[in-house]
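Enquirer: quick one, fold the following:
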Amino acid sequence: LSILHFNDVYEITERKKEPVGGAARFASLMKRNIYDITKQTGERPLVVFSGDCLNPSTLSCATQGRHMIEVLDTLEVDVAVFGNHEFDFGVEHAAKCIERMTSTWLLGNVIDKLTQQNLGGGMTKHIIKRNNGLKIGLLGLVEEEWLDTLATVNREDLEFQDYVERGREVAAELRADGADLVIALTHMRWPNDIRLARMVPDIDIILGGHDHEYGVKEIDECLIIKSGSDFRNLSSVDLFIRNDGCVDVKISRYDVTREVEEDPYMLKIVERYTSVLEKSLDHCIGVVNTSLDGRFKMVRSRETNLGNFVADIMASVTRADVVLINSGTFRSDGVHSCGNFRLHDLMTILPINDCVVTIVVTGKQLLEALENGVSLVPKYEGRFPQVSGVTFGFNPGAPPGSRIVRDTLMVQGNPLDPTREYTMATKAYVARGKDGYTCLSKCRILTDPDSGPLLSTVVRNH
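Expert: Next up is the predicted model:
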């Protein structure tokens, strides 16, 4: 069995830095692999995708991710698992987009209480019978952490089933259905994929997403593969089932560089969707005198100049005592060179329509918010805080909830007063308690979260 795997694709245009990616070059690489494998084995490879395509991206601001229907269908995706960003425009919108795709979408451990169905209409399991008689069982699993990030879904309307317990159940069902090989498509962080591999021996291989760095790990004879992001990487996985039932695996990594030719058909799709936006996005809105670091591994683990830049602008506009932004706000996952700063750069960094709001917090609530922000370090989680008006240190080795070093916590240069009220500028998303910031959901709101200025507009105006 041969499998082609990729995950977490946002921008369909290529970037300047190698590997440049881009849907057109990626499609060329994909088609070449499909052709070569089919010619070599006599059977087409299985194409699978591990979530996140409808958002966030510059184009999604205009299409709400609908352009990805045509893109994924052109890539001939067979099976996929939902990612958290599939729901950025609502559950109903996600379900409609998925219905229009030719691929089968899985999500077997989150129940929508409103419908009593799997969230988004995802299937629990799927079996594919190959021409050689091999039966492949697939299941889709996600982690609980990203349920807190869903801006359009009330967490109370969702029933989460532990991915290990659910994985055991569904994998056993697939084995009972005659599956020779069980593959889990997941959209969760490495530690959770590792736990799944250790705890569910019926799963032969995990093809994951959510993390954006390419990686392969073997845990207790179960392989976990994550294939990068943004059309920059592709994995070819060849599996051989021996007579004793053991599985031999060969993994080939492909990087989408400029040496890969663009596929003409996909290039037309890309040009059609991007031509309308190109002229306006190329407009220079300012000049920056230093590189701005928006790499996920940086902005989701420490103070960065990009985080400071945006947070300080929010402080200037709102005149709040404190600014707190969840680092999942910053979507570019790259370094932005000094020089002309174009509208395209801004929309790459801040593609999501986030409204700026001002709320009133007590010192105690501010401390709770910061504790939440650093609670999952060293995972590169989007809840990590970028701030202005407040300084603090934290110990990542301390228990979650007790990581902030209290003596370092200062607001406007003064020690935090737990009983005092402070004004905080943040995003409506955070103020509603998303990304684990539940301590802020009951705070008094000074500005309307549904009609406040967009964060990208605030930065552009600055």
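Enquirer: going by C-alpha atoms from here, please, whenever you check contacts or count neighbours.
Expert: Fine.
Enquirer: list the buried residues for stretch 46-58?
Expert: Neighbour-count burial for stretch 46-58 flags 46-58 (criterion: 16 or more other Cα atoms under 10 Å).
Enquirer: strands of the stretch 201-350 of the chain, residue ranges please.
Expert: Here the stretch 201-350 of the chain has its strands, by DSSP state E, counting those that start in this stretch, at 205-209, 215-219, 222-226, 233-241, 247-255, 284-288, 292-293, 322-326, 335-336, 339-342.
Enquirer: give the other helices and strands that the last one contacts.
Expert: Meaning strand 339-342. strand 284-288 (3 or more Cα pairs under 8 Å, 6 or more residues apart in numbering; DSSP states H and E).
Enquirer: how about the strand it packs on: buried residues?
Expert: residue 285.
Enquirer: please apply the same query to stretch 404-413.
Expert: So stretch 404-413, judged by 16+ other Cα under 10 Å, has buried residues 404, 409-411.
Enquirer: this one next, for a side-by-side:
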Amino acid sequence: MRKIIPLSFIFLMILASACSVTRNGQDDGRIELVLVQVNDVYEIAPLSGNVGGMARVASLKKQYQQKNPNTLLIMAGDFLSPSVYNSLSYEGKPIRGRQMVEAMNVAGMDLAIFGNHEFDIKESELQSRLNESIFNWVSTNTFQQTSEGAQPFKKTANGKEQPIPEYIIHTLRDADGTVARVGFISITLPFNKAAYVIYTDPLSTAKKMYAQLKDSVDAVVAITHQFMEDDRILANNLPQLALIAGGHEHDMRFETINGVKITKAHANARTAYVITLEINKRKNSINSKAHLVYLNESIPLDSATNVAVEKWTNIADASFKNIGFDSKKIVLVKGEPLDGREAEIRSRPTNLTKQIILAMQEAAPKAEVVLLNAGSIRVDDIIAMPVTQYDIIRAMPFGGGIQEVDMKGKLLKQILDQGEKNKGIGGYLLYNEQVKFDNQKNEWTLKSAPIQDEMVYRIALSDFLFSGLEANLEFLNKQNPGIIKTYDVQSSCPLSDIRHAIIKYFENHPG
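Expert: Predicted structure coming up:
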């Protein structure tokens, strides 16, 4: 791997007010850095209940920046995808995170890292987002796979191509002249195996980079996007870290492991973590304080950022209206939050997946078995009440119809077996509760009766699943001899778009 010259990537983010200040007193050797941290943000606008939104994130940063110019806004991965916007186009091109980068630019984002979902989009689309961003990126263990091997991702700005650095050093100073240097590294879990991405081992890479940085800075912060258990391992192996600011779980997490604080805010900027690093150069010590801030109506919307948010919201609303949706209409008022987190729905049924299956059953009442690939659900979030049509769209941004077919039991069992083998990926199958696996008899049953090889069953399934394009389920297509009959779907029928079927189900069953 080509060695990067670190000094070429050091960015000196010293605000003019700090640079021009006349010392008010003797340098006391103490200085504070404030980090406003968000992670796993897919929505630029406030969600149901009027919480979150990039305009509130921007406002929060400004509040702290007014008190301390040494304030940075950081994004701990997952913001380009998944998003309902990724199913839309604007100016003749798929949006693919463009709305988020524009909002982050206006909001004053300072530093971002790759999450696993950044690699959901095409290589060319990611390159466009990198080029559009005016904030900095750091990528310690994630590289671009090229014909020359692993190389740093690059960003083109003002006609100049710049590699994304493996670390960044931020220099800060205060009114009495204290100067400190803080190094930032990033770790991304090797979850998305896109062909254009290559990962180095997270832990060994972090240890190597810390060793390279430690003697040239006063503190090292790791911004991570990985499981909490991996963050714990990182803290146990590198207790000298000033902070681990993480993402990935979508739920708030806070732990202190081996003296290192690990912070993760709620997804979609429902909250933000505000961390103050108190650096004492004379004592060679670092003290950290972490405070969780709820981004509700008590935090005003930043007007400049809100202009960008409303621009993209209007673009999306117009697109939804053209395909028959009223994005602001409430379809479910009360109930438990619906769990659409990827790690959950790709390994077990959740209350969200159960509701979707019930909606499919209601739309196809003659079907004996309902099948849905978990990868059809892209929200990777917990949907709070009240649920709007927009929530349904963002849960299943690509829509698609519900196809009914008659198939032999032998094929049905083959499909169900493979669905279980697909646990953890998008091809994991969700099905109605009448279908069960009898572990004692080692057989699939329908309504407590064994599924018979030669018996014909009526099945409702997503049209994508029936296309043969799902991982390890290529045999599931209309050419398979186990398919006896397919049923036509009228365009005016809820079967023509699974999202309309879900909306109708919620309207028929208000809770």
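Enquirer: tell me the contacts of residue 142 of the first structure?
Expert: 83, 107, 109-110, 163, 186-188 (Cα atoms under 8 Å, 6 or more residues apart in numbering).
Enquirer: try residue 139 of the first structure
Expert: 106-108, 124-126, 167, 170-171, 182-185.
Enquirer: now with 10 Å, please.
Expert: The contact partners of residue 139 of the first structure, taken as Cα atoms under 10 Å, 6 or more residues apart in numbering, are 79-81, 105-109, 123-127, 166-167, 170-171, 174, 182-186, 203, 206.
Enquirer: and residue 422 of the second structure, by the same measure?
Expert: Contacts of residue 422 of the second structure were listed using Cα under 10 Å, 6+ apart, and they are 346-347, 373-374, 416, 428-429, 471-473.
Enquirer: at 6 Å what do you get?
Expert: residue 428 (Cα atoms under 6 Å, 6 or more residues apart in numbering).
Enquirer: re the thing from before, can you lay out the buried residues of stretch 46-58 of the first structure as JSON lines showing distance to residue 31 of the first structure?
Expert: Output for these, formatted as JSON lines (distance: Cα to Cα, whole Å):
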{"residue": "46", "distance to residue 31 of the first structure": "12"}
{"residue": "47", "distance to residue 31 of the first structure": "11"}
{"residue": "48", "distance to residue 31 of the first structure": "14"}
{"residue": "49", "distance to residue 31 of the first structure": "15"}
{"residue": "50", "distance to residue 31 of the first structure": "19"}
{"residue": "51", "distance to residue 31 of the first structure": "20"}
{"residue": "52", "distance to residue 31 of the first structure": "21"}
{"residue": "53", "distance to residue 31 of the first structure": "19"}
{"residue": "54", "distance to residue 31 of the first structure": "22"}
{"residue": "55", "distance to residue 31 of the first structure": "24"}
{"residue": "56", "distance to residue 31 of the first structure": "26"}
{"residue": "57", "distance to residue 31 of the first structure": "24"}
{"residue": "58", "distance to residue 31 of the first structure": "26"}
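Enquirer: and these, which is closest to residue 74 of the first structure?
Expert: Nearest to residue 74 of the first structure among those: residue 47, at 11.5 Å, using Cα to Cα.
Enquirer: residue 74 is in contact with that closest one, correct?
Expert: No - the pair residue 47 of the first structure / residue 74 is not scored as a contact, 11.5 Å apart, by Cα atoms under 6 Å.
Enquirer: the stretch 101-250 of the second structure: helices as residue ranges?
Expert: Assigned helices in the stretch 101-250 of the second structure, in chain order: 123-132, 202-213, 228-237 (criterion: DSSP state H, counting those that start in this stretch).
Enquirer: among those, which comes closest to residue 383 of the second structure?
Expert: helix 228-237 (21.6 Å).
Enquirer: what span of the first structure is the closest one aligned with?
Expert: Matched against the first structure by TM-score structural alignment, helix 228-237 of the second structure falls on residues 190-199.
Enquirer: superpose on the second structure and give me the mean offset of the matching stretch.
Expert: The superposed stretch 190-199 of the first structure is, by mean Cα distance after the TM-score superposition for the first structure, a mean 1.4 Å from where its aligned residues fall in the second structure.
Enquirer: the first structure: which residue goes with residue 446 of the second structure?
Expert: That one, residue 446 of the second structure, aligns with residue 412 by TM-score structural alignment.
Enquirer: neighbours of the residue nearest to that match when sequence neighbours are not counted, just the number please.
Expert: Sequence neighbours aside, residue 389 is the residue nearest to residue 412 of the first structure in space, at 5.2 Å (criterion: Cα to Cα, 6 or more residues apart in numbering). Using other Cα atoms under 10 Å, residue 389 of the first structure has 18 other residues around it.
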